[in-house]
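Peer 1: Please find the sequence and the predicted model below.
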Amino acid sequence: MTTTFITGANRSLGLETAHRLVEIGHTVLLGARDPELGHAAAASLGARFVPIDVTDDASVAAAAADVAAHEGSLDVLINNAGILGRVGPVDDYTAADMAEVLQVNVTGVVRVTHAFLPLLRRSAHPVIVNVSSGMGSFGLTQDPDRIESRYSLPLYSAAKAAVTMLTTQYARELPDFRVNAADPGQTATDFTGGLGHSVATGAEAIVALATIAPDGPTGRLMDRSGPLPW
């Protein structure tokens, strides 16, 4: 049975991804900061809750130790936790605002991946999925035919560009893994103010990459339709 750990999985895309993977037989470990919400979400799906705050070294280490003690190994890691950060006039953005977004969306990916790599190395077919965004793609944000070109989100976009580059570099360093970045597209969540396609549709790219074949692509940014430009 495939064991999958998902960060930020108590709501929205993370919760839907957990639901879909439980349905197809994965043992899902639902990671979340809030114990009450995390326990409730996990219980509703038949998953196991593991507390984790991706901004805290001790919390992440404890989560990895928890999985080591209970499951012993990990097949799929989905780095889903993320924040939008400050949105508004560029004059308002500060270094502290940028640091907050990077701490969750980028440093959090490195922190969690580092802690879980020993468990992933015990898998016959280890997989890492980093939830990125088309808003971090130079190609999509400069294409007038794409919705990504209609928004200005400097902090979030810069962070997601970093996530995608991290993904390509980790894929190079981990040739026995499948390491890819998922773009859910404009999904109706708190991030978008309810605009976009359904959470079920947004989760499709994440689920597809979480269930990728051992000989599947690696180092790619993909949405539910296929590869995207960086």
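Peer 2: Thanks, I have the structure now. Residues are numbered from 1 along each chain as shown.
Peer 1: rest of the way, CA atoms for contacts and neighbours
Peer 2: Noted.
Peer 1: ranges for the strands of this protein?
Peer 2: Under the criterion DSSP state E, the chain carries strands at the ranges 3-6, 27-32, 48-51, 76-79, 127-131, 178-182, 221-223, 226-227.
Peer 1: Tell me how far residue 154 lies from residue 230.
Peer 2: 16 Å (Cα to Cα, to the nearest Å).
Peer 1: end-to-end on stretch 178-197?
Peer 2: The distance separating the two terminal residues of stretch 178-197, taken as Cα to Cα, comes to 27 Å.
Peer 1: want to compare, so here's the second one:
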Amino acid sequence: MSEAKIALVTGANKGIGYEIARGLGGTGATVLVGARHRGRGTAAAEKLAAEGIRAVPLELDVTDPVSVSAAAATVEREHGRLDVLVNNAGVLLERGQRPSQTPVALLERTYATNVYAVVLVTNALLPLIRRAASGRIVNVSSGLGSLGITSDPTGPYAAFPLLAYNSSKSALNAVTVSYANELRDTRIKVNAADPGYCATDLNGHAGPRTPEQGAIVAVRLATLPDDGPTARFFSEDGAEPW
């Protein structure tokens, strides 16, 4: 097995995921660029490689059990372990609907990627993360998933009552704590990252922050020292309320 850290970022061919891959590559890690479409993943990996980063495309549809199993087998065969997993892939499907106008089917589609897929991918790769000296799992969440923040009528997200997206990120936060609690007696740390309101394809490039800024907290959590926190929710500015 190589000495360099092996890091997998899902949804890494663009946006915040790409910048997380770039940031981890800058630390010397070998970055597996997870992407649904082989061509897009290859293009992103080649772009990173042009900057001197060890980047390898990995075809991975996080919602497809067959694809996830195949990706896990590839990681095991080619690397033997996984040091870092960043569950970044996500969707925002709402277009201004009020909670009372949100169809259940939209919730199901949102949860399929933002929640269920994280469990699917994490379960498939956890045996390889257990082989790492100090495994790290980072789930890219959102301040919109914080009940403490969104329940404040004067808070920054009061104007974004997105039932499907917000609740999926709240559920993701609960998933994060569940894995962290299971793994407390190991050297694996599991945390959630809030990248802030970044301009990406997810929101029609409406956010004031850049993807580069959004990636900072995830990279920080993916490279925590052994005495770092677990079961916590962080933005770039520090701890956030669940």
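Peer 2: Arrived safely. All values reported here derive from a predicted model rather than from experimental measurement.
Peer 1: closest to residue 160 of the first structure out of the strands of the first structure?
Peer 2: Distances from residue 160 of the first structure to each of these were compared using Cα to Cα; the shortest belongs to strand 127-131, at 8.5 Å.
Peer 1: which one's the longest helix in the first structure?
Peer 2: Residue-count comparison of every helix in the first structure, with assignments taken from DSSP state H, identifies helix 154-173 as the longest.
Peer 1: What residues in the second structure pair up with that one?
Peer 2: Taken onto the second structure by TM-score structural alignment, helix 154-173 of the first structure occupies residues 163-182 there.
Peer 1: ok, average deviation of the matching stretch from the first structure?
Peer 2: Once superposed with the first structure, the aligned residues differ from stretch 163-182 of the second structure by a mean of 0.4 Å; criterion: mean Cα distance after the TM-score superposition for the first structure.
Peer 1: coming back round to it: tell me which of the strands of the first structure sits most buried.
Peer 2: When neighbours are counted by mean count of other Cα atoms under 10 Å, the highest per-stretch mean among the strands of the first structure falls to strand 178-182, a mean of 30.
Peer 1: quick one on the thing from earlier: columns distance to residue 63 of the first structure on top of the strands of the first structure, output as a markdown table?
Peer 2: Compiled in a markdown table, those are given as follows (distance: least, Cα to Cα, whole Å):
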| stretch | distance to residue 63 of the first structure |
| --- | --- |
| strand 3-6 | 10 |
| strand 27-32 | 8 |
| strand 48-51 | 6 |
| strand 76-79 | 12 |
| strand 127-131 | 17 |
| strand 178-182 | 21 |
| strand 221-223 | 27 |
| strand 226-227 | 32 |
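Peer 1: Find the residue closest to the equivalent of residue 202 of the first structure over in the second structure in space, skipping its chain neighbours.
Peer 2: Residue 202 of the first structure maps onto residue 214 in the second structure, with residues paired by TM-score structural alignment. Here the nearest residue to residue 214 of the second structure in space, its sequence neighbours aside, is residue 195; by Cα to Cα, 6 or more residues apart in numbering that works out to 4.0 Å.
Peer 1: what's the counterpart of that neighbour in the first structure?
Peer 2: Taking TM-score structural alignment, the alignment pairs residue 195 of the second structure with residue 184 from the first structure.
Peer 1: Quickly note the distance from that match to residue 199 of the first structure.
Peer 2: Taken as Cα to Cα, the spacing of residue 184 of the first structure relative to residue 199 of the first structure amounts to 9 Å.
Peer 1: Pull the contacting residues for residue 16 of the second structure.
Peer 2: 88, 200, 211, 212, 214, 215 (Cα atoms under 8 Å, 6 or more residues apart in numbering).
Peer 1: at 7 Å instead, please
Peer 2: Shown in contact with residue 16 of the second structure (Cα atoms under 7 Å, 6 or more residues apart in numbering): 211, 212, 214, 215.
Peer 1: Kindly indicate which of those lies nearest residue 117 of the second structure.
Peer 2: residue 215 (20.5 Å).
Peer 1: and that closest one, how many neighbours?
Peer 2: For residue 215 of the second structure, the tally of surrounding residues (other Cα atoms under 10 Å) stands at 27.
Peer 1: And the one 5 residues further on, by the same measure?
Peer 2: Taking other Cα under 10 Å as the neighbour definition, residue 220 of the second structure ends up with a count of 17.
Peer 1: same thing with residue 74 of the second structure?
Peer 2: By the other Cα under 10 Å criterion, the neighbourhood of residue 74 of the second structure contains 14 residues.
Peer 1: Which position in the first structure pairs with it?
Peer 2: Aligned against the first structure by TM-score structural alignment, residue 74 of the second structure finds its counterpart in residue 66.
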